[in-house]
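A.B. asks: Provide a 3D model corresponding to the input given below.
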Amino acid sequence: MARDVVVVGSINADLVVQVERHPLPGETLLGRTSVVLPGGKGANQAVAAARLGADVAMVGAVGEDVNATTALSGLRDAGVDLAHVHTVDAPTGLAVVTLSDDGENTIVVVPGANAAVGERVVDGAADLVTGARVCVVQAEIPLATVAHVARLADAGGTRLVLNVAPAAELPLETVVAADPLVVNEHEAATLLGRRFADAGDAARELAARGVRSVVVTLGAGGVVGVEDGATWSLPARTVDALDTTGAGDAFVGALAAGIADGLAVEQAAVLATRVAAASVTRLGAQPSYPWRGDDLP
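C.D. replies: Next up is the predicted model:
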């Protein structure tokens, strides 16, 4: 059966430590609390889409350790199909998140089992990818795999949402397969090889290189996009931020769900902006994502 959204990507356990402020280099601080939550950009995006009512399948890998149970818990709770999530001889991916009182975070990711998400894993799910309305991929798995997913989706006529996060250099043929390409300012600069004073200029330059549609996320600055030659922008929703972890993934997952439901990119971005805003008002990534029918900012 064709899925609304298939996500090929990372699955992590997030170790979240709350501190008053971030430590300086060489400094030791006492944290207030710590908790292990499900995370990983791929899993986060899959959960965000599924909680909005999309029929979602996940392609990825975890280890045989205790963190695998936590890492998969949010996906299971959201009803994501895990038939193509492999168990491999490597530790489950781990992200160490330090969260300060102002809601900002620092994150260190150890890929672990995510490094095993290679082309053979994707080929085993080829029918799933080519039969989906939308395929989503990010850069927390090997970049060769990202390029392979792009080729597979493009050849099969599947709409590809490519989120180049964290920042990475990818071949132009991979980038132009995206519709849309979703990046923040830093990720756009990495792809283009230079920084832009205006995010709209960066989006237009990416479109000029052949990308069918582009979305540049600006955090509290909102979103800028280019689609069919027209530039558009959306303001961020005003909320009291508690934890910004996973907000970008909430945006991408909601964007994919909206596109799979037939919305144009700008229309889907309106929904995604509201979902991302809701997510920062609660602790954690996946646990903070709204369900279909919840009130949104």
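A.B. asks: C-alpha from now on. contacts and neighbour counts both.
C.D. replies: Noted.
A.B. asks: How many residues are close by Gly124?
C.D. replies: A count of neighbours around Gly124, defined by other CA atoms under 10 Å, yields 12.
A.B. asks: one more to line up against the first:
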Amino acid sequence: MDPVESAPELVVVGAINVDLIARVARAPGRGETVADGELTRQPGGKGANQAVAAARLGARVRMIGAVGTDALGEYLRDAVSSAGVDVAGIQTADGDSGTALIVVDDDGENSIVVCPEANLRIDPDCVSVAAGSAILAQLEVADAVVESAIAQTSGFVAINAAPARPFSASILERADLFIVNEHEYELLPALRDARLVAVTLGADGARLLRRGTIIASASSRPARVRNSVGAGDAFSAALTLGLLRGDEPAVALARACEVGAAAVEDDRSQPALSALDEYAVGTHENR
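C.D. replies: Below you'll find the predicted structure:
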């Protein structure tokens, strides 16, 4: 079988932003001005980051989202398309494209302000997903958009529940996998009884829980952190693809940690990634 034809297929539903990144030695405190920053403009948004990561890891990916009618709209659409993602599902909404203002310090830590704009104007009635499609979505777009997508498929559904906020019962009940960091997990008690939840622990790796019980854990290799903005998105894409293609949960989790470590070593929100199988499986443990 042709490798392209055998690659996992994934529909990613989520936000598409322009990332304006100010890299500084030290992030400013409240009311403080810090000079000598270096400004870059990059494509970003959790949805676009995950779509691009999944494509670079070897999946066939279709993106559902929206960009604005401003000049940045075509820039963002082209950035996603150039990574090999099908952009036919990206809508054009009147007004500005989404923008994220990001400060990254010398330790790679970041603070982010998101101005969603077009991401809040996705028309759920125009969302189209083929029956049986696997879906990866986040919470930077309206519940109605995610609900429209997951209602059209009987396939695997992964939800990166970020940012942590209340979401509908239909999303909770339909998701096969939730992906959160440890802070988000604490803020979302409804996930305690979810059928499968991956909780990322930063430099300490990740855990996989079924109905609140740890079934697998993985460590993370030491990494030289340049930018942590896209690390969780790369992890989410890698874990979803691993489980989708039938990897053992502990192996999928460990490989996703390797991908996340590679992502933080890249300056970009959409890091350069290799095929999923090129990432060695680190330490993992079944529970």
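A.B. asks: How alike are these chains, TM-score-wise?
C.D. replies: Put the two chains on top of each other and the TM-score (TM-score structural alignment, normalised by the length of structure 2) is 0.88; 274 aligned residues with a CA RMSD of 2.2 Å.
A.B. asks: start and end residues in structure 2 for stretch 243-263 of structure 1, please.
C.D. replies: Using TM-score structural alignment, stretch 243-263 of structure 1 corresponds to residues 227-247 of structure 2.
A.B. asks: Return the residues in contact with the aligned partner of Leu20 of structure 2 in structure 1.
C.D. replies: When the structures are aligned by TM-score structural alignment, the residue of structure 1 matched to Leu20 of structure 2 is Leu15. For Leu15 of structure 1, the set of contacting residues under the criterion of CA atoms under 8 Å, 6 or more residues apart in numbering consists of 34-37, 94-97.
A.B. asks: So Leu15 of structure 1 lies in a strand, does it not?
C.D. replies: Yes: according to DSSP: H, G, I helix; E, B strand; the rest coil, the state of Leu15 of structure 1 is that of a strand.
A.B. asks: so how far is Val270 of structure 1 from it?
C.D. replies: 31 Å (CA to CA, to the nearest Å).
A.B. asks: what's the answer for Ala189 of structure 1, then?
C.D. replies: Plainly put, Ala189 of structure 1 is 24 Å away from Val270 of structure 1 if you go by CA to CA.
A.B. asks: thinking again about what came up before, so which of the contacts of Leu15 of structure 1 are in strands?
C.D. replies: Applying DSSP state E to the contacts of Leu15 of structure 1, the entries found in strands are 34-37, 94-97.
A.B. asks: where along the stretch 1-150 of structure 2 do the strands fall?
C.D. replies: Counting by DSSP state E, counting those that start in this stretch, the stretch 1-150 of structure 2 forms strands over residues 9-13, 17-23, 38-44, 60-68, 86-93, 98-104, 110-115, 135-138, given from the N-terminal end onward.
A.B. asks: For Leu201 of structure 2, which of the ones you listed is the nearest?
C.D. replies: The closest approach between Leu201 of structure 2 and any of those, judged by CA to CA, belongs to strand 110-115 at 16.1 Å.
A.B. asks: quick check: that closest one aligns to which part of structure 1?
C.D. replies: Mapped onto structure 1 using TM-score structural alignment, strand 110-115 of structure 2 covers residues 105-110.
A.B. asks: what's the average distance of the matching stretch to structure 2?
C.D. replies: Here stretch 105-110 of structure 1 is compared with structure 2 after superposition; its mean distance to the aligned residues, by mean CA distance after the TM-score superposition for structure 1, is 0.5 Å.
A.B. asks: Buried residues of that stretch, list them for me.
C.D. replies: By 16 or more other CA atoms under 10 Å, the buried positions in stretch 105-110 of structure 1 come out as 105, 110.
A.B. asks: What separation do you get for the match of Leu20 of structure 2 and Thr98 of structure 1?
C.D. replies: Separation of Leu15 of structure 1 from Thr98 of structure 1 (CA to CA) stands at 8 Å.
A.B. asks: Name the surrounding residues that touch the one helix or strand Leu128 of structure 1 maps to.
C.D. replies: When elements are assigned from DSSP states H and E, Leu128 of structure 1 belongs to helix 126-131. Residues from elsewhere that reach helix 126-131 of structure 1, judged by CA under 8 Å, 6+ apart: 1-3, 6, 135, 152-153, 155-158.
A.B. asks: which of those residues count as buried?
C.D. replies: Applying the neighbour count, that is 16+ other CA under 10 Å, the buried entries in the contacts of helix 126-131 of structure 1 are 3, 6, 135, 152-153, 158.
A.B. asks: In those residues, find the pair that's most separated.
C.D. replies: Those two in those that are separated most widely, counting by CA to CA, are Arg3 and Leu152, at 15.8 Å.
A.B. asks: Stretch 48-60 of structure 2 aligns to what range in structure 1?
C.D. replies: When structure 1 is aligned by TM-score structural alignment, the counterpart of stretch 48-60 of structure 2 is residues 43-55.
A.B. asks: picking that back up, from the contacts of Leu15 of structure 1, which two are the most distant?
C.D. replies: So, the contacts of Leu15 of structure 1 by CA to CA: farthest apart are Ser34 and Leu94, at 14.2 Å.
A.B. asks: Give me the more crowded residue out of the two.
C.D. replies: Relative neighbour count places Leu94 above the other of Ser34 of structure 1 and Leu94, with 25 against 14, counting by other CA under 10 Å.
A.B. asks: Tell me which residue of structure 2 matches up with the more buried one.
C.D. replies: Under the alignment by TM-score structural alignment, Leu94 of structure 1 pairs with Thr99 in structure 2.
A.B. asks: What strand or helix carries the spatially most central residue of structure 1?
C.D. replies: Closest residue to the average C-alpha location of structure 1: Asp249 at 3.6 Å, with CA atoms, centre = their mean. In this assignment (DSSP H and E), Asp249 of structure 1 forms part of helix 247-260.
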